[in-house]
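Student: Generate coordinates for the sequence data below:
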Amino acid sequence: MKRLWIGLVVVLMMVATPVVAAEVKVAYVDLQKALVVCDAGKAAKGTMGKRVKEFQATAQKRQQNLKVLNEELEKKKMMLSADARAEKERDYQQKTKDFQRFIKDAQEELQREEGLLGREILEGLGKVIKELGDKEGYTLVLEKSNGGLLYADESIDLTDKVIAAYNKAYKASNGK
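Tutor: Sure, this is the predicted structure:
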């Protein structure tokens, strides 16, 4: 019986040896850094900055118009009939609601646009990571910024390589 166990252990060791001998190559990428530092991320940030400024300018104009309307209402309040005053107050309240709706819609639209831009870039980064992983023979590439990676030596950080490869692909696809 003892010989059977020893034989079984020897067979298992022979079978397991190739698995142990296979090289496991692991790396990680900081996707948050790549998203912010890559050319597409910088372009998206610029685009979103312009959109925010456009909405802010429109909001300031509308807010100023509301302020002027409110001041006029306060000045003429005593001179207006009850019906006229009620009509002006309803008009002011409606414009205030419209302004609040505009702000809410603008915020939602900006978040949606930012999400779309971010997803496009992340998809591109994912393709680059897969290509690099295949080309350089990585067994596993982990994501750093999600909080799942507690420690890793910087020598296995592929972030800068991924950014460079993605920038190259981004410039090629945009004709730059």
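Student: Could you use CA atoms for every contact and neighbour count after this?
Tutor: Noted.
Student: which residues touch residue 113?
Tutor: Each residue near residue 113 by C-alpha atoms under 8 Å, 6 or more residues apart in numbering is listed here: residue 48.
Student: tell me the SS of it?
Tutor: With DSSP: H, G, I helix; E, B strand; the rest coil as the basis, residue 113 sits in helix.
Student: The residue nearest to residue 159 when sequence neighbours are not counted and residue 76, how far apart?
Tutor: Leaving aside its chain neighbours, residue 159 sits nearest to residue 29 (4.6 Å; criterion: C-alpha to C-alpha, 6 or more residues apart in numbering). With distances taken as C-alpha to C-alpha, to the nearest Å, residue 29 is found 64 Å from residue 76.
Student: Give me the neighbour count for residue 44.
Tutor: Neighbour count for residue 44, taken as other C-alpha atoms under 10 Å: 19.
Student: Would you do the same for the sequence below? I want to compare the two.
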Amino acid sequence: MRKILFLVLVLVLAFQAHAFAGTQKIGVAAMGKLIKDSEAGQAAQKQMEKKFVSAKKKLESKQKELEALKQSLQKQSLVLSLEAKQDKELEFKRKVRDYQDLAQATQRKMQAEEQKVGTPVLEIIKAAVDTYAKKNSFIAIFDKGSSGFLYVDETIDVTNEILLEMNRAYRAGKK
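Tutor: The predicted model follows:
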């Protein structure tokens, strides 16, 4: 509730400042699009995919192995003795636990790597937004997706312009 009130207050003050200052503007940008469509974001995504392709394949093979074991257990359940059936069920449960542990460990590694790889992308976004905003006299640029806006006029959406600025900065940083 406080966040919404704060946002409304900021917007009211910003619009009042806009009315008095004529050249100052407010804009919005889609953070998700900036991350997904920028050269820096795409490079980070490729790096993540390359790093974890073998881990994903390993998880998929373990999952297929579990499915096969489950089907085998279901087929043999009527034929097996009670003790043999319990042994197979225990083995299956152990393998499920091992798979879940592996999946969680892989997920944690992926999140840590995503944080490591994503931080420079976020820094490029911040620098590009700052540069664009100062160059074009914006008093505020909000994230279109998470700022609580229910409607935004497309004339104040500056995502594509910031994306161009990001790509320029990324290319300059690579050289």
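Student: residue nearest the centroid of structure 1?
Tutor: Closest to where the C-alpha atoms of structure 1 average out (C-alpha atoms, centre = their mean) is residue 118, at 4.0 Å.
Student: And it, which helix or strand is it part of?
Tutor: helix 82-136 (DSSP states H and E).
Student: count of neighbours near residue 12 of structure 2?
Tutor: 12.
Student: typo on my end, it should be residue 40 of structure 2
Tutor: 25.
Student: Repeat that for residue 47 of structure 1.
Tutor: Number of residues near residue 47 of structure 1 (other C-alpha under 10 Å) recorded here: 14.
Student: any idea how far it lies from residue 173 of structure 1?
Tutor: 18 Å.
Student: Residue 86 of structure 1 too?
Tutor: Distance of residue 86 of structure 1 to residue 173 of structure 1, given as C-alpha to C-alpha: 59 Å.
Student: Likewise for residue 73 of structure 1?
Tutor: Distance of residue 73 of structure 1 to residue 173 of structure 1, computed by C-alpha to C-alpha: 56 Å.
Student: In terms of neighbours, single out the busier of the two.
Tutor: residue 73 (17 against 9).
Student: What is the burial count for the nearest residue to that one once chain neighbours are set aside?
Tutor: Nearest residue to residue 73 of structure 1, sequence neighbours excluded (C-alpha to C-alpha, 6+ apart): residue 88, at 7.0 Å. Using other C-alpha under 10 Å, residue 88 of structure 1 has 19 neighbouring residues.
Student: what does residue 175 of structure 2 give?
Tutor: For residue 175 of structure 2, the neighbour count with other C-alpha under 10 Å is 5.
Student: Likewise for residue 121 of structure 1?
Tutor: With other C-alpha under 10 Å as criterion, residue 121 of structure 1 counts 22.
Student: quick one: what's aligned to it in structure 2?
Tutor: Superposed on structure 2 with TM-score structural alignment, residue 121 of structure 1 falls opposite residue 121.
Student: Return the residues in contact with that match.
Tutor: Applying C-alpha under 8 Å, 6+ apart, we find residue 121 of structure 2 in contact with 35, 40, 41, 44.
Student: of these, which stay in contact in structure 1?
Tutor: Counting by both residues aligned by TM-score structural alignment, their matches' C-alpha atoms under 8 Å, the contacts of residue 121 of structure 2 that remain in contact in structure 1 are 35, 40, 41.
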